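Student: Attaching a predicted model along with its sequence, questions to come.
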Amino acid sequence: MPVTSTTRLAVSEAFARRDAAGRRLAEDSERIAQACRDMAARFHRGGKLIVFGNGGAGTDASHVAVEFMHPVIMGKRALPAMALSNDTATVTGVGSREGFAEIFAHQVRHWADPADMALGISPDGGCPNVLRGLETAHELGLFTMALVGGDGGDIARSPAAGHVLIAGSSDPAVVKEIHVTAYHVLWELVHLFFAQSSPRKAPDQEAVR
């Protein structure tokens, strides 16, 4: 069956939507690099990455955590990370007692140390529990970052989100794809800065030849 002009136009438009959102993310390269540099410094101080989100964003949180904890690229160092949506018993237990808006904030409060990092993922920037998790992390002195979509929503406008990366699209599929690209870039650059800032051995630790 021949491809019609209508089909070709639809394919072109689908790629154009993704290209535009990707270019907008690339325009934030300086802020992305600074965030990754700060994250690498926190990993050096013994910090861990705490990631959270709802539904599909919860699977993104798991994806981020496992890539830091068990890198698929041989030779890359494992860095401590955890996804708060993985523990169904805790999520449902906190939700039934304290309300769904507190499921991430409660866990951040009990898991986090000051050197840690919190990454909240929300497709539209309007998830109250992701915002509460970031607010709690901010109050505890953690590095905070949000991956959001659309216009960024309440999360992007909150001072609790120290670093905000926006997938500038109203298409949920495009937002999802840009978020995957964003956290793969984060992973790559964090490792780059982590290696560059690796503390030198003290003289008495150097091997004697």
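Tutor: Everything's here; your move.

Student: From here on, just use CA atoms for contacts and neighbour counts.
Tutor: Will do.

Student: Okay, buried residues for the helix ranked longest in the chain please.
Tutor: Secondary structure of the chain per DSSP state H: the longest helix is helix 172-196. By 16 or more other C-alpha atoms under 10 Å, the buried positions in helix 172-196 come out as 174-176, 178-180, 182-183, 186-187, 189-191, 193-194.

Student: so what secondary structure elements neighbour it?
Tutor: Judged by 3 or more C-alpha pairs under 8 Å, 6 or more residues apart in numbering; DSSP states H and E, helix 172-196 is in contact with helix 5-26, helix 29-44, helix 55-69, strand 143-149, strand 163-167.

Student: Could you rerun that using 7 Å?
Tutor: Under the contact definition 3 or more C-alpha pairs under 7 Å, 6 or more residues apart in numbering; DSSP states H and E, helix 172-196 sits against helix 29-44, strand 163-167.

Student: so which of the ones you listed gets nearest residue 114?
Tutor: Among the helices and strands packed on helix 172-196, helix 29-44 comes nearest to residue 114, with 9.6 Å by C-alpha to C-alpha.

Student: Against which helices or strands is the closest one packed?
Tutor: By 3+ C-alpha pairs under 7 Å, 6+ apart, helix 29-44 packs against helix 172-196.

Student: List the contacts of the helix it packs on.
Tutor: Contact with helix 172-196 is made by 18, 22, 36, 37, 39, 40, 64, 123, 147, 149, 167, 169, as judged by C-alpha atoms under 7 Å, 6 or more residues apart in numbering.

Student: Put this next to the previous one:
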Amino acid sequence: MSEPLATEAAHRHCRSLQDALGRFRREGIDQVARWGHHLAAVLPVGGRLLAAGNGGSAAQAQHLTAELVGRYRDERPAHSAIALHAETSSITAIGNDYGFEHVYARQVAAHGRPGDVLLLLSTSGRSANLTGAAETGRAAGLLVWAMTGPRPNPLADLADDALCIDTDSAATVQEAHLVAVHLLCESFDEATAAPVPPAKTLRHAPGAAATQAAAARRRLS
């Protein structure tokens, strides 16, 4: 009789993701729907999303911006979204001249405008280049969001709002972040399909976001 191919570690990994997604369904879907609703009020009128991360989180950030500049599912206009780590000449020049901890903050200072959104992704929430970007973004009048691993962490504390995945596994954090990125795009697309109130009123008008959250929750069932 052949040995089972799946190891106990593989089963633990799947259980970790299942548990994290269960908590995300209960605690994070409404939050991500609000984020998508807010972007739907900002990007179509000339605002932009700046996104950044390190390593796998950089890939997640670029995945998000690609979905907004291109499309997530249905045909729609292109929207301004920039993955800061993909600016290789800027990254290497700033890192060389100022230090790696400044590679995102200096780009935020250059590209960010009041009312834009800065989304920073980190499994630990402790990367100096991301906390520096958060500080710069808030000082420049950007709305700063973070996707991180468990609280407490410095990046979540610096952000205006943070989605924190409560698990000890960095891999599980990144996998849950990918789900959140897709649901953020889905919420954005649903919100832009109908008239959206101005961004400054969004926090007082949660109805559409709640509808989007319910739809996303059903898809995760």
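Tutor: All right, it came through fine. Not measured: the values here are computed from a predicted model.

Student: returning to that earlier point: pick out whichever of the contacts of helix 172-196 of the first structure sits closest to residue 199 of the first structure.
Tutor: residue 40 (11.8 Å).

Student: for that closest one, what are its contacts?
Tutor: For residue 40 of the first structure, the contact set (C-alpha under 7 Å, 6+ apart) comprises 190, 193, 194.

Student: just residue 123 of the second structure next, same as before
Tutor: Contacts for residue 123 of the second structure (C-alpha under 7 Å, 6+ apart) come out as 148, 149, 170, 173, 174.

Student: any idea which of the contacts of helix 172-196 of the first structure has the most stuff around it?
Tutor: Highest neighbour count within these: residue 167, with 31 neighbours (other C-alpha atoms under 10 Å).

Student: for that residue, what are its contacts?
Tutor: 21, 25, 148, 149, 150, 175, 178, 179.

Student: mind redoing it with 8 Å?
Tutor: Neighbouring residues of residue 167 of the first structure by C-alpha atoms under 8 Å, 6 or more residues apart in numbering: 21, 22, 24, 25, 147, 148, 149, 150, 174, 175, 178, 179.

Student: Let's check: the centremost residue of the first structure is which one?
Tutor: residue 119 (4.5 Å; C-alpha atoms, centre = their mean).

Student: isn't there a strand covering that residue?
Tutor: Yes - the assignment for residue 119 of the first structure, made by DSSP: H, G, I helix; E, B strand; the rest coil, places it in a strand.

Student: That one reaches residue 147, doesn't it?
Tutor: Yes - applying C-alpha atoms under 8 Å, one finds residue 119 of the first structure in contact with residue 147, separated by 7.5 Å.

Student: Need the overlap of contacts for these two.
Tutor: In contact with both residue 119 of the first structure and residue 147: no residue, using C-alpha under 8 Å, 6+ apart.

Student: Provide the aligned range in the second structure for stretch 166-178 of the first structure.
Tutor: Alignment of stretch 166-178 of the first structure against the second structure: residues 164-176, by TM-score structural alignment.

Student: hmm, back to that, distance check, the residue nearest to the centre of the first structure against residue 2 of the first structure.
Tutor: Plainly put, residue 119 of the first structure is 46 Å away from residue 2 of the first structure if you go by C-alpha to C-alpha, to the nearest Å.

Student: repeat for residue 191 of the first structure
Tutor: Distance, residue 191 of the first structure to residue 2 of the first structure, using C-alpha to C-alpha: 47 Å.

Student: again, but for residue 108 of the first structure
Tutor: For residue 108 of the first structure relative to residue 2 of the first structure (C-alpha to C-alpha), the value is 55 Å.

Student: Let's have the contacts of residue 40 of the first structure in a markdown table, adding distance to residue 115 of the first structure.
Tutor: Shown next, in a markdown table, are those (distance: C-alpha to C-alpha, whole Å):
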| residue | distance to residue 115 of the first structure |
| --- | --- |
| 190 | 15 |
| 193 | 17 |
| 194 | 15 |
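
Student: which of these are also in contact in the second structure?
Tutor: Retained in the second structure by both residues aligned by TM-score structural alignment, their matches' C-alpha atoms under 7 Å are the following of the contacts of residue 40 of the first structure: 190, 193, 194.

Student: Check the contacts of residue 167 of the first structure against residue 162 of the first structure and report the nearest one.
Tutor: Nearest to residue 162 of the first structure among the contacts of residue 167 of the first structure, with distances taken as C-alpha to C-alpha, is residue 147, at 11.3 Å.

Student: coming back round to it: what's the end-to-end length of the match of stretch 166-178 of the first structure?
Tutor: 10 Å.

Student: returning to that earlier point: have a look at residue 108 and residue 2 of the first structure and say which one is more surrounded.
Tutor: residue 108 (25 against 5).

Student: In the second structure, what residue corresponds to that one?
Tutor: Residue 108 of the first structure maps onto residue 108 in the second structure, by TM-score structural alignment.

Student: contacting residues around that match?
Tutor: 50, 133, 136, 137.

Student: Any chance of JSON lines for those residues, columns distance to residue 94 of the second structure?
Tutor: What follows is the contacts of residue 108 of the second structure, written out as JSON lines (distance: C-alpha to C-alpha, whole Å):
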{"residue": "50", "distance to residue 94 of the second structure": "17"}
{"residue": "133", "distance to residue 94 of the second structure": "13"}
{"residue": "136", "distance to residue 94 of the second structure": "15"}
{"residue": "137", "distance to residue 94 of the second structure": "17"}
